[in-house]
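Engineer: coords below, sequence missing:
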């Protein structure tokens, strides 16, 4: 394992585009981090970041950077996650991988096994599990404040941003699947999915997932789209006593609890003049939240796990659970059937579909030009 520098951890960020640059800003504020390295083939990115953070080190690739690192954050396209992570793990470097952890459950398991064998931390960037509003939703479920859960519904919509190497399921759905698993304290037993591509001929840009949980016995619906006129980031939970909406785009009152519901009316036989249901309307309450920056909490947790040996909240196993859902969703959309998560247990390489007309290979929801990992812009 890489030794920690006496002046603080040496952390590299692979892929310093939009999201990677945010990690650099956060790492710069952490006292336990002594050195930050920009790892990106585009030298302009290091130059731009160095204007705000002059002490940054810069490397063109991970091979060049590894001897100088204790830990690395991988913020590159999904198809590159596994090879980059395995390279760092083999060198004894701690790893955090942005969502999704991998593009197949088999790859995720390989990464977990490698990290365990090397004795290093493997963590996935499920940022919403470090969001105070999502913590509040989980607490409501645990305390049964909503009564019996009827269903959950999430929507993550916008016009873009289209990714060049993965479809909308693998780009946006990891957020909502991780939120649902965390809030419910469970993982689904089966998945149904409908997806389609419209503006993009190669990758689906609209998807609908239905996740079936056993304990608690509840169904969750997930809608993701790159092709919607409105930007939406919403989670709705409906129970027998109350309903709650988490709107991540709201500047205030991100969570609203609606004290309303319905109940079945008395059985009146053939008397059709009576309403079949009775409706209850109460107050709408917005609980106080101590707002945090989830990325700050996440990166600080990663550093703490390295220094203390704690298992991350969003460990490799947590990432695997989400990847299993994504892989099952892609299989469901392709085969037009409900897919049990247990079907993916111990599976071999994921099904690969060759699209000869476009000269590309689709492995689950990830596109590989000529069968190789994309080398375009790193996120």
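Structural biologist: Cool, got the structure. Bear in mind the structure is a predicted one, so any value in this text is a computation, not a measurement. Residues are numbered from 1 along each chain as shown.
Engineer: CA only for contacts and neighbour counts going forward, please
Structural biologist: Fine.
Engineer: which residues touch residue 152?
Structural biologist: 218-221, 235-238 (Cα atoms under 8 Å, 6 or more residues apart in numbering).
Engineer: Neighbours of residue 307, how many?
Structural biologist: Using other Cα atoms under 10 Å, the number of residues around residue 307 comes to 12.
Engineer: circling back to that earlier point, of the contacts of residue 152, which pair is most distant in space?
Structural biologist: 218 and 235 (14.9 Å; Cα to Cα).
Engineer: Give me the more crowded residue out of these two.
Structural biologist: Between residue 218 and residue 235, counted using other Cα under 10 Å, residue 235 has the larger neighbour count: 23 against 16.
Engineer: For my notes, confirm that one occurs in a helix.
Structural biologist: No - Residue 235: not assigned to a helix; according to DSSP: H, G, I helix; E, B strand; the rest coil it is strand.
Engineer: Now do the contacts for it.
Structural biologist: Neighbours of residue 235 in contact, by Cα under 8 Å, 6+ apart: 152-155, 245-247.
Engineer: Once you drop chain neighbours, what's closest to it?
Structural biologist: Closest residue to residue 235 apart from its sequence neighbours, by Cα to Cα, 6 or more residues apart in numbering: residue 154 at 4.4 Å.
Engineer: quick one: what helix or strand has residue 21 in it?
Structural biologist: In this assignment (DSSP states H and E), residue 21 forms part of helix 18-28.
Engineer: okay, pairing it with this:
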């Protein structure tokens, strides 16, 4: 069996360290890099790999691919440098903070002919994969409405509001289910703490009659991670907070019209069994497979651009600041 590609992780912070651990478990971790040299050295010692400065990382011919897990304002520059060096890349979300920068990354990746993925991890969750398969088989009928709620008491970034920090998760899922980009986007945001939106709503219209709504909040007293899909035959809910056996529920309610108007008869949900696999492991296994085979990624870098287009169109600017 051939050896897996040699992959480095650039950014060993709160999320990057999960990439480091998972790639090490897959036998593909070759190096780590972080602007904090002490942090990089600590991970290098733990996993017995090299610690490289970012500039050395891009130039190192022994590195085949780089996972970029940096603060959002550093993502675009580092992704461009990695692609220019001929490295395959997996860029965490958001891949950039503007459509222009995201388009430059996509164009560079196409010209370089490398594998370029966006880190849309929930696309690799077994429960969402099962939901997407149901939609593609027509089990829910024609989709009419999708709404997502991703709320909680979250981290606060000096550059990122609730929309840019949280919404990419659900936008990637909605884009996968709809199969197209929206034809209109309307955003609403509310800033409570300072000048960045702590609450954000997005209203999306897609070709045909499909509509979608995204609600994100980082000042919410309870945690919710729920995506609801309403079809003409049935409804389904992917709830990432629920126990594994109940993460995907299908509601086959009867909705009909009689002489008195619209009525409904409810039924107990049917829970869809899915295998328990870690989405990050599945995502990185897919990245490795795409490098080895040349297969187009399930979440190509173009998906990251599509999300940035929505985020930019739906961003609300606030002038108010705390005194």
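Structural biologist: Sure, I can see it. Just so it is clear, the structure is predicted and the values come from calculations on it, not from any experiment.
Engineer: Would you pull the TM-score for this pair?
Structural biologist: Here the TM-score for the pair of chains, by TM-score structural alignment, normalised by the length of the second structure, is 0.92; 318 aligned residues with a Cα RMSD of 2.1 Å.
Engineer: How far off centre is stretch 153-165 of the first structure?
Structural biologist: 13 Å (Cα atoms, centre = their mean, to the nearest Å).
Engineer: Give me the buried positions along that stretch.
Structural biologist: By neighbour count on 16 or more other Cα atoms under 10 Å, the buried set for stretch 153-165 of the first structure is 153-158, 162-163, 165.
Engineer: swap in stretch 28-40 of the first structure?
Structural biologist: Result for stretch 28-40 of the first structure [16+ other Cα under 10 Å]: buried residues 28, 32-40.
Engineer: repeat for stretch 36-55 of the second structure
Structural biologist: In stretch 36-55 of the second structure, counting by 16+ other Cα under 10 Å, buried: 39-41, 43-44, 47, 49-54.
Engineer: Quickly note the distance from the residue minimising distance to the centre of the second structure to residue 199 of the second structure.
Structural biologist: Centroid check for the second structure by Cα atoms, centre = their mean gives residue 120 as the closest residue, at 2.7 Å. To residue 199 of the second structure, residue 120 of the second structure is 22 Å away according to Cα to Cα, to the nearest Å.
Engineer: next one: residue 121 of the second structure
Structural biologist: Counting by Cα to Cα, the gap from residue 121 of the second structure to residue 199 of the second structure is 23 Å.
Engineer: ok, now residue 242 of the second structure?
Structural biologist: Residue 242 of the second structure is 23 Å from residue 199 of the second structure, where distance means Cα to Cα.
Engineer: Which one of those two is surrounded by more residues?
Structural biologist: Of the pair residue 242 of the second structure and residue 199, residue 199 is the one with more neighbours under other Cα under 10 Å, namely 20 against 13.
Engineer: In the first structure, what sits opposite that one in the alignment?
Structural biologist: In the first structure, the residue matched to residue 199 of the second structure (TM-score structural alignment) is residue 206.
Engineer: Without its sequence neighbours, what residue ends up closest to its match?
Structural biologist: residue 225 is the one closest to residue 206 of the first structure (Cα to Cα, 6+ apart), at 4.4 Å.
Engineer: how about the one you found, what does it touch?
Structural biologist: By Cα under 8 Å, 6+ apart, the contact set of residue 225 of the first structure is 156-160, 168, 172, 205-207.
Engineer: Please repeat the previous calculation with a cut-off of 7 Å.
Structural biologist: 156-158, 168, 205-207 (Cα atoms under 7 Å, 6 or more residues apart in numbering).
Engineer: I'd like those as a markdown table, with distance to residue 179 of the first structure and secondary structure appended.
Structural biologist: Compiled in a markdown table, the contacts of residue 225 of the first structure are given as follows (distance: Cα to Cα, whole Å; DSSP: H, G, I helix; E, B strand; the rest coil):
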| residue | distance to residue 179 of the first structure | secondary structure |
| --- | --- | --- |
| 156 | 12 | strand |
| 157 | 16 | strand |
| 158 | 19 | strand |
| 168 | 17 | helix |
| 205 | 21 | coil |
| 206 | 20 | strand |
| 207 | 17 | strand |
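Engineer: hang on, the earlier thing: turn the contacts of residue 235 of the first structure into TSV, columns for secondary structure and distance to residue 95 of the first structure.
Structural biologist: Output for the contacts of residue 235 of the first structure, formatted as TSV (DSSP: H, G, I helix; E, B strand; the rest coil; distance: Cα to Cα, whole Å):
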residue	secondary structure	distance to residue 95 of the first structure
152	strand	32
153	strand	32
154	strand	29
155	strand	30
245	strand	34
246	strand	31
247	strand	31
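Engineer: Can you list which of the residues you listed carry over to the second structure?
Structural biologist: Here is what carries over to the second structure from these, by both residues aligned by TM-score structural alignment, their matches' Cα atoms under 8 Å: 152-155, 245-247.
Engineer: Would you format the residues you listed as CSV with distance to residue 91 of the first structure included?
Structural biologist: Below are those laid out as CSV (distance: Cα to Cα, whole Å):
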residue, distance to residue 91 of the first structure
152, 42
153, 42
154, 39
155, 40
245, 45
246, 41
247, 42
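Engineer: Looking at the residues you listed, which is nearest residue 135 of the first structure?
Structural biologist: The closest of these, once distances to residue 135 of the first structure are taken by Cα to Cα, is residue 246, at 11.2 Å.
Engineer: Alright, calling it a day.
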